[in-house]
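Q: Below is the structure, and that's it, no one-letter string:
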């Protein structure tokens, strides 16, 4: 099973590993595009105003440009320790026991505008780049990623649970992947998509799927695993699920 997480704009600083080495990352067939984007980001970082505009950030976030300038030289962390924020707080891998962490390292991966996909243990530097960014030297990211990333996803073994946000889902399709919509239900039984608690609940689901003893191989099996953990998950289509927040 592969559980594909969305990345986060916020990332842990520093690291305890050597500088970025593309050859050490999973899915080496993605390395030509990874290298091209990384080089474009570091080159763009020489022009701070242009970087701010391309990345869609303000002058108060100029330190993000400095991170990009140091992509090839800064220390690295495993992907699951690099990304931070609401979803990763809910995932809470620091609470996993040894066996659970081993399962999580096998099952979890993060969608990335820079790396395409980063497996849990792939060591990556801090950086700033979003799926919707347009780099002056390369243009939009979708034409770069889609031809090479979709075959990687197509080759994934077992069930694929796609928790990516819309922008990252647009970078590459995953036919047959299970998608999850986080919803709330009013007194009349009408449901609406949740935005505030969306990341937290997806993080909780990812934690359950990552740590459970036997990975589910079917959609119905996934629903049963979630229910056993106390999550309200319902099947609404062949590959679609809704998770109720109870909020």
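A: Looks like it arrived, so ask away. Nothing here was measured: the structure is a model prediction, and the numbers come from that model.
Q: going forward, measure contacts between C-alpha atoms and count neighbours the same way
A: OK.
Q: who are the neighbours in contact with residue 109?
A: Residue 109 sits next to 2, 3, 4, 5, 117, 118, 119, 120 when contact means C-alpha atoms under 8 Å, 6 or more residues apart in numbering.
Q: any idea which of the residues you listed has the most stuff around it?
A: The most crowded member of the contacts of residue 109 is residue 5, carrying 27 neighbours; neighbours defined as other C-alpha atoms under 10 Å.
Q: Could you check how far that one is from residue 41?
A: Residue 5 is 23 Å from residue 41, where distance means C-alpha to C-alpha, to the nearest Å.
Q: still on that earlier bit, wait, which of the contacts of residue 109 is closest to residue 148?
A: Of all the contacts of residue 109, residue 117 has the smallest distance to residue 148: 11.0 Å, by C-alpha to C-alpha.
Q: about what we covered before: including distance to residue 145 and secondary structure, could the contacts of residue 109 go into TSV?
A: Rendered in TSV, the data for those read as follows (distance: C-alpha to C-alpha, whole Å; DSSP: H, G, I helix; E, B strand; the rest coil):
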residue	distance to residue 145	secondary structure
2	19	strand
3	19	strand
4	16	strand
5	17	strand
117	10	strand
118	14	strand
119	16	strand
120	20	coil
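Q: Which of these sits closest to residue 183?
A: Taking C-alpha to C-alpha as the measure, residue 5 is the one of the contacts of residue 109 closest to residue 183, at 18.2 Å.
Q: Wait, the closest one touches residue 166, no?
A: No. Assessed by C-alpha atoms under 8 Å, residue 5 is found out of contact with residue 166, at 11.9 Å.
Q: what's stretch 191-204 in contact with?
A: Against stretch 191-204 from outside (C-alpha under 8 Å, 6+ apart): 86-91, 163, 181-185, 243, 245.
Q: Can you list which of these are found in strands?
A: 181, 182, 183, 184, 185, 243 (DSSP state E).
Q: can you put those in TSV and add distance to residue 202?
A: Output for the ones in strands among the contacts of stretch 191-204, formatted as TSV (distance: C-alpha to C-alpha, whole Å):
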residue	distance to residue 202
181	9
182	8
183	11
184	14
185	17
243	9
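Q: for comparison:
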């Protein structure tokens, strides 16, 4: 947004030309919101309503902040796609993104699901897909991308393909030849559960009813939309749930620090369970 990438082909023009597809959008606060139900209060964009009504507008443009000119909508790279003649800008963008000819969408999604299931993406970090960051196994990523596209972007089939693989089913046990391997999937990667899953698991094991302040009694942590709603003692935030002010996967933390350990040992959320 602010400057051309120093090493890759992406530049500020690409940013504003893509942003122009969202120039003709109306956002209105949904009546479901209370006055203080906002997200992203500390983000650059400022606080946004938790629930919004999104509609298409007939007019609206995006101005290139560096040139002061109106940015015309354009795709970062060519891909064949079919869209109805009267398609809105967002419908055109959606058709382009999900086109079988789009070389990034299916690849990005296949890499993301592989990373979620195995703990390490074929391209790592999974958000950093660029020419200067090639996959560790390009043949495997190409295969998963082809299968995902050929299935009509069937997520369940993609997950089943990965879960039936030997790489996914390996034990976390290592030997003297692969103990230091963190990129080639010679053994499973031991990982901590995400904050929401960990909280729900504790209550599932004990049989207690979750009672998160500000949420309906019995609602699981994984069902909570508002990032400001947290379990007692700030359990979810302490265990690494991101504030959702950014789309970057790096905002979530799943490691074990002192605060995480203490929340699990003696925190009020676990105590109530």
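A: Great, that's in hand. All of these numbers come straight from a predicted model, not from anything done at the bench.
Q: How close are the two chains, by TM-score?
A: Once superposed, the chains reach a TM-score of 0.32 (TM-score structural alignment, normalised by the length of the first structure), with 130 aligned residues with a C-alpha RMSD of 5.7 Å.
Q: And the buried ones among the contacts of stretch 191-204 of the first structure, selectable in ChimeraX?
A: Entered in ChimeraX, the line below selects the buried ones among the contacts of stretch 191-204 of the first structure, by 16 or more other C-alpha atoms under 10 Å:
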select :86,87,88,90,91,163,181,182,183,184,243,245
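Q: element containing residue 32 of the first structure, please.
A: helix 31-44 (DSSP states H and E).
Q: buried ones in that helix?
A: 31, 33, 34, 35, 37, 38, 39, 40, 41, 42, 44.
Q: does the second one really touch residue 146, like I thought?
A: No. Residue 33 of the first structure is not in contact with residue 146 according to C-alpha under 8 Å; the separation is 10.7 Å.
Q: Residue 200 of the first structure - nearest residue in space that isn't next to it in sequence?
A: The shortest distance from residue 200 of the first structure to any non-neighbouring residue, by C-alpha to C-alpha, 6 or more residues apart in numbering, is to residue 87 (4.8 Å).
Q: typo on my end, it should be residue 41 of the first structure
A: Residue 41 of the first structure sits nearest to residue 68 (C-alpha to C-alpha, 6+ apart), 6.0 Å away.
Q: Pull the number of nearby residues for residue 63 of the first structure.
A: Residue 63 of the first structure has 12 neighbours, counted by other C-alpha under 10 Å.
Q: Correction: the previous question concerned residue 228 of the first structure.
A: Other residues within reach of residue 228 of the first structure by the criterion other C-alpha under 10 Å amount to 11.
Q: same thing with residue 191 of the first structure?
A: The number of residues packed near residue 191 of the first structure is 14, by other C-alpha under 10 Å.
Q: gap between it and residue 183 of the first structure?
A: Distance, residue 191 of the first structure to residue 183 of the first structure, by C-alpha to C-alpha: 6 Å.
Q: could you say which helix or strand contains residue 64 of the first structure?
A: Residue 64 of the first structure belongs to helix 62-69, assigned by DSSP H and E.
Q: Residue 178 of the first structure contacts residue 222, doesn't it?
A: No. Applying C-alpha under 8 Å, one finds residue 178 of the first structure not in contact with residue 222, separated by 9.6 Å.
Q: thinking again about what came up before, can you give me the distance of the residue nearest to residue 200 of the first structure to residue 44 of the first structure?
A: To residue 44 of the first structure, residue 87 of the first structure is 30 Å away according to C-alpha to C-alpha.
Q: ok, now residue 232 of the first structure?
A: As judged by C-alpha to C-alpha, residue 232 of the first structure and residue 44 of the first structure stand 45 Å apart.
Q: And for residue 204 of the first structure?
A: Distance from residue 204 of the first structure to residue 44 of the first structure, counting by C-alpha to C-alpha: 37 Å.
Q: ok so, going back, any shared contact partners between residue 5 and residue 166 of the first structure?
A: In terms of C-alpha under 8 Å, 6+ apart, residue 5 of the first structure and residue 166 are not both contacted by any residue.
Q: surely residue 110 of the second structure meets residue 144?
A: Yes. Judged on C-alpha under 8 Å, residue 110 of the second structure makes contact with residue 144 at a distance of 6.1 Å.
Q: So for these two, which residues contact both of them?
A: In terms of C-alpha under 8 Å, 6+ apart, residue 110 of the second structure and residue 144 are both contacted by the residues residue 158.
Q: Tell me which of the two has more neighbours.
A: Neighbour count, other C-alpha under 10 Å: between residue 110 of the second structure and residue 144, residue 110 has more, with 27 against 21.
Q: so the more buried one is in which element?
A: Taking DSSP H and E as the criterion, the element that holds residue 110 of the second structure is helix 105-118.
Q: For residue 54 of the second structure, which non-adjacent residue is spatially closest?
A: residue 27 (5.0 Å).
Q: let me fix that: residue 19 of the second structure
A: With C-alpha to C-alpha, 6+ apart as the criterion, residue 19 of the second structure has its nearest non-adjacent residue at 7.0 Å, and that residue is residue 62.
Q: so residue 27 of the second structure sits in a strand?
A: Yes. Assigned with DSSP: H, G, I helix; E, B strand; the rest coil, residue 27 of the second structure falls within a strand.
Q: Wait, it touches residue 52, no?
A: Yes. Counting by C-alpha under 8 Å, residue 27 of the second structure touches residue 52, with 6.3 Å between them.
Q: pretty sure residue 117 of the first structure is touching residue 124, no?
A: No. Contact criterion C-alpha under 8 Å: residue 117 of the first structure and residue 124 do not qualify, at 11.2 Å.
Q: before we move on, the earlier item: can you tell me how far the residue nearest to residue 19 of the second structure is from residue 205 of the second structure?
A: Applying C-alpha to C-alpha, the value for residue 62 of the second structure to residue 205 of the second structure is 51 Å.
Q: Compare these two (neighbour count), which wins?
A: Legend: neighbour count by other C-alpha under 10 Å for residue 62 of the second structure and residue 205, higher for residue 62 (20 against 9).
Q: The more buried one reaches residue 25, doesn't it?
A: No. Residue 62 of the second structure lies out of contact with residue 25 (C-alpha under 8 Å); the separation is 10.9 Å.
Q: Contact partners for residue 158 of the second structure?
A: Residue 158 of the second structure touches 110, 144, 147, 148, counting by C-alpha under 8 Å, 6+ apart.
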